[in-house]
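Enquirer: sequence first, then the predicted structure:
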Amino acid sequence: MEAILNYFETIPSLHRGIIIVGGLTFFWIIEGIVPLFGIKYKKWKHAIPNIFFTITTILVNLPLAFLFLKSSDWVVANNFGILNWLPEMPLWLYGILGIFLIDFIGAYLPHLIEHKVKPLWMVHLVHHSDHHVDTTTANRHHPLESVIRYVFTLMGIFIIGTPIALVFLYQSLSVIATQFNHANIKLPKRVDNILSYIIVSPNMHKVHHHYKLPYTDSNYGNIFSVWDRLLGTYMKLDTDKIVYGVDVFPDEKENSNIKDLLIQPFQKYRKPTSSEEA
């Protein structure tokens, strides 16, 4: 664990980029071999807006990384945050606990809030309006959402007392995990089900991308599935019944156009309730 934390404490930006591109390439190949949904669609054309938003996510986060660094240095130096208030523990336990806490405060919680607060939901809609969810969908986030997620992660650093090594380690694990659980891959149902007790599996996350409530408002987990199971937001739906997209923005052509997606958060709609969909 010490060697891992030492590496991520000073991980070069190039290496972080390799993790993103490498994971994307790997799962792109795998989903072409064992796809969950065999519906024909133009993968490269579909990927263009998603890759655009992946690039904007990187452009938003890289210049602001120094705030993560300064904040992490401050909490460590001032013995501030949950990790620093706990009794001394083995380094491996410290690392695992830190990753779990970041996953909750920096990922699960903001994701849940984005679904419950309408202005934030409107921004998050860009991610949900993809009609062919695959590994490129993982980082399909409006630039405003990149800023929102950044703010939550920054808050998490202070609440948890996270050193920068754990922040960068978590972000790297998060990239791979989300590329995996968004990928259009077909795992044996038993394998997927077993995985879903520990991490967010592909079938589990696909339920979250179903176009109607209440399934859209479920399975918020990023890496670990424990938060959904503990907090009552876990749901199951047979993959044969899953339809991607979001019912309030049903136009696939507009949802594939970068210009339309950039202004999507500022459009008006009436969000349906569960009773209206029954």
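Expert: Now that the structure is in, tell me what you want to look at. Computed from a prediction, not measured in an experiment: that's the story for all the values here.

Enquirer: going forward, measure contacts and count neighbours with C-alpha atoms only.
Expert: Fine.

Enquirer: so which residues of the stretch 1-150 of the chain form helices?
Expert: Using DSSP state H, counting those that start in this stretch, the helices of the stretch 1-150 of the chain run over 2-9, 13-33, 43-77, 82-85, 91-103, 109-116, 118-128, 143-160.

Enquirer: for L213, find the nearest of those.
Expert: helix 109-116 (11.1 Å; Cα to Cα).

Enquirer: show me what the closest one packs onto, helices and strands only.
Expert: Helix 109-116 sits against helix 118-128, with contacts defined as 3 or more Cα pairs under 8 Å, 6 or more residues apart in numbering; DSSP states H and E.

Enquirer: what separates the helix it packs on from the chain centre, distance-wise?
Expert: Chain-centre distance of helix 118-128: 14 Å, with Cα atoms, centre = their mean, to the nearest Å.

Enquirer: what's it packed up against?
Expert: Using 3+ Cα pairs under 8 Å, 6+ apart, helix 118-128 is in contact with helix 109-116, helix 143-160.

Enquirer: for E9, which of those is the nearest?
Expert: helix 143-160 (14.5 Å).

Enquirer: got the contact list for the closest one?
Expert: 53, 56-57, 60-61, 67-68, 71-72, 75, 80-84, 98, 101-102, 105-107, 110, 120, 123-124, 162-163, 167 (Cα atoms under 8 Å, 6 or more residues apart in numbering).

Enquirer: next one for the comparison:
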Amino acid sequence: MTVTQFIGQHEDAVQIALYAFIISSLWLMEVCFSLGITVKKRWQHNKTNLLFIFTALPIQLILTTFVLMIVSWTNSHHWGLINYIPHHQNKWVYYISLFMLMDLCEYVYHVVMHKIDPLWKFHLVHHSDQHVDVSTTVREHPGETCVRTSFQMLWVFLLGPAVSVLVLRQTFQSLFNVLAHTEFRLPPRVNKVVGLIFITPNLHHVHHHYQLPHTDRNYGDVLSIWDRLFGTFGQLDADDTRFGIDTHMDKNITGKFLNILKIPFQKLERPK
């Protein structure tokens, strides 16, 4: 059995292990090097977010089974948009084309979650965190976990990627999602260069600012090129960035796990 085959058969386990390693490493770095917050306060914040792992994992494991079934079907039937792209067995063209198409799909998914109120009510759970750090990565309502994985089924069906592409994509996505939520920001000059192509913590922090129009900026997952192309790119200085969402700034709601779970089922009032 090759490494690719092993990872393909154990994709969930590999992704969970990768997530755990990256989050643990960055969390320790945040504890050691960040100023202005004690370990006790950090843990009180983190444990609320980490509880979402227990609601997401069962859903993720079950639905990913269907994702892999769709991958198997599309590959065996030569179905999907990738079959209309002339790659002629060129793996570079094949992998890069699919990676970019899947990243574009994730950009579309993210925009949809913001623009359709019933979906936004689930997604705002993630945005309601008033202290963005690596633990914010896993702050996802189980309802959004269902929606996100269902969209992934759709993208896989439309594009027809091989399992190896899906694994590669998920690896990069996991890495960039965690890094984007870390407290650490890149130096301005480095961010200016890296941010030409990739979503950096500096850019994603803009997206987590508590007010529009910044909440509707920098939807990108791994690549920032879609935001630049579709006019949703934005920048904001760290001193001007305030995390959270202006409709839900009460920490008695956004700081308690059970209260957070209830948010999507309450009346939504968008700010004027």
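Expert: Ah, there it is. The structure displayed is predicted, hence computed values, not measured ones.

Enquirer: TM-score for these two?
Expert: After superposition, the two chains reach a TM-score (TM-score structural alignment, normalised by the length of the second structure) of 0.93; 268 aligned residues with a Cα RMSD of 1.7 Å.

Enquirer: and among the helices and strands packed on helix 118-128 of the first structure, the most buried is which?
Expert: Of all these, helix 143-160 carries the top mean neighbour count, a mean of 19, counting by mean count of other Cα atoms under 10 Å.

Enquirer: would you turn the helices and strands packed on helix 118-128 of the first structure into JSON lines with distance to I20 of the first structure?
Expert: Shown next, in JSON lines, are these (distance: least, Cα to Cα, whole Å):
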{"stretch": "helix 109-116", "distance to I20 of the first structure": "21"}
{"stretch": "helix 143-160", "distance to I20 of the first structure": "16"}
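
Enquirer: can you say which of those helices is nearest to Y244 of the first structure?
Expert: That would be helix 109-116 among those, by Cα to Cα, at 16.6 Å.

Enquirer: which non-adjacent residue is nearest the most centrally placed residue in the second structure?
Expert: Centroid check for the second structure by Cα atoms, centre = their mean gives N177 as the closest residue, at 4.9 Å. In this structure, N177 of the second structure finds its nearest non-sequential neighbour in T137, 6.6 Å apart by Cα to Cα, 6 or more residues apart in numbering.

Enquirer: that neighbour contacts L175, correct?
Expert: No. Using Cα atoms under 8 Å as the test, T137 of the second structure is too far from L175 to be in contact (10.5 Å).

Enquirer: residues that sit against both of the two, list them.
Expert: With Cα under 8 Å, 6+ apart, T137 of the second structure and L175 have no common neighbours.

Enquirer: for F158 of the first structure, see how far away L67 of the first structure is.
Expert: 12 Å (Cα to Cα, to the nearest Å).

Enquirer: for the helices and strands packed on helix 118-128 of the first structure, which one sits closest to R229 of the first structure?
Expert: helix 109-116 (13.7 Å).

Enquirer: mean shift between the closest one and the second structure?
Expert: Compared with the second structure after fitting, helix 109-116 of the first structure deviates on average by 0.7 Å (mean Cα distance after the TM-score superposition for the first structure).

Enquirer: okay, the angle between that helix and helix 143-160?
Expert: 130 degrees (axes from the mean of the first three to the mean of the last three Cα atoms, to 10 degrees).

Enquirer: now the angle from helix 109-116 of the first structure to helix 91-103?
Expert: Going by the same axes, to 10 degrees, helix 109-116 of the first structure makes 10 degrees with helix 91-103.

Enquirer: next one: helix 109-116 of the first structure to chain centre, how far?
Expert: The chain centre lies 12 Å from the centre of helix 109-116 of the first structure; the measure is Cα atoms, centre = their mean.

Enquirer: what range in the second structure does that helix sit on?
Expert: The counterpart of helix 109-116 of the first structure in the second structure, using TM-score structural alignment, spans residues 108-115.

Enquirer: do stretch 47-61 of the first structure as well
Expert: Under TM-score structural alignment, the match for stretch 47-61 of the first structure is residues 46-60.

Enquirer: which of the residues in that stretch are classified as buried?
Expert: By neighbour count on 16 or more other Cα atoms under 10 Å, the buried set for stretch 46-60 of the second structure is N46, T48, N49, L50, F52, A56, Q60.

Enquirer: what are the contacting residues of it?
Expert: Contacts of stretch 46-60 of the second structure (Cα under 8 Å, 6+ apart): 135-136, 138-142, 145-146, 149, 255-257.

Enquirer: likewise stretch 221-228 of the first structure?
Expert: 100, 103-104, 107-108, 173-174, 177-178, 196-200, 218-220, 234.

Enquirer: go again using 10 Å as the cut-off
Expert: Residues from elsewhere that reach stretch 221-228 of the first structure (Cα atoms under 10 Å, 6 or more residues apart in numbering): 99-100, 103-104, 106-109, 111-112, 170, 173-178, 180-181, 195-201, 204-205, 208, 218-220, 229, 233-235.

Enquirer: superposed on the first structure, what's the mean shift for the one helix or strand Q170 of the second structure maps to?
Expert: Counting by DSSP states H and E, the element that carries Q170 of the second structure is helix 163-180. By mean Cα distance after the TM-score superposition for the first structure, the fitted helix 163-180 of the second structure averages 1.5 Å away from its aligned residues in the first structure.
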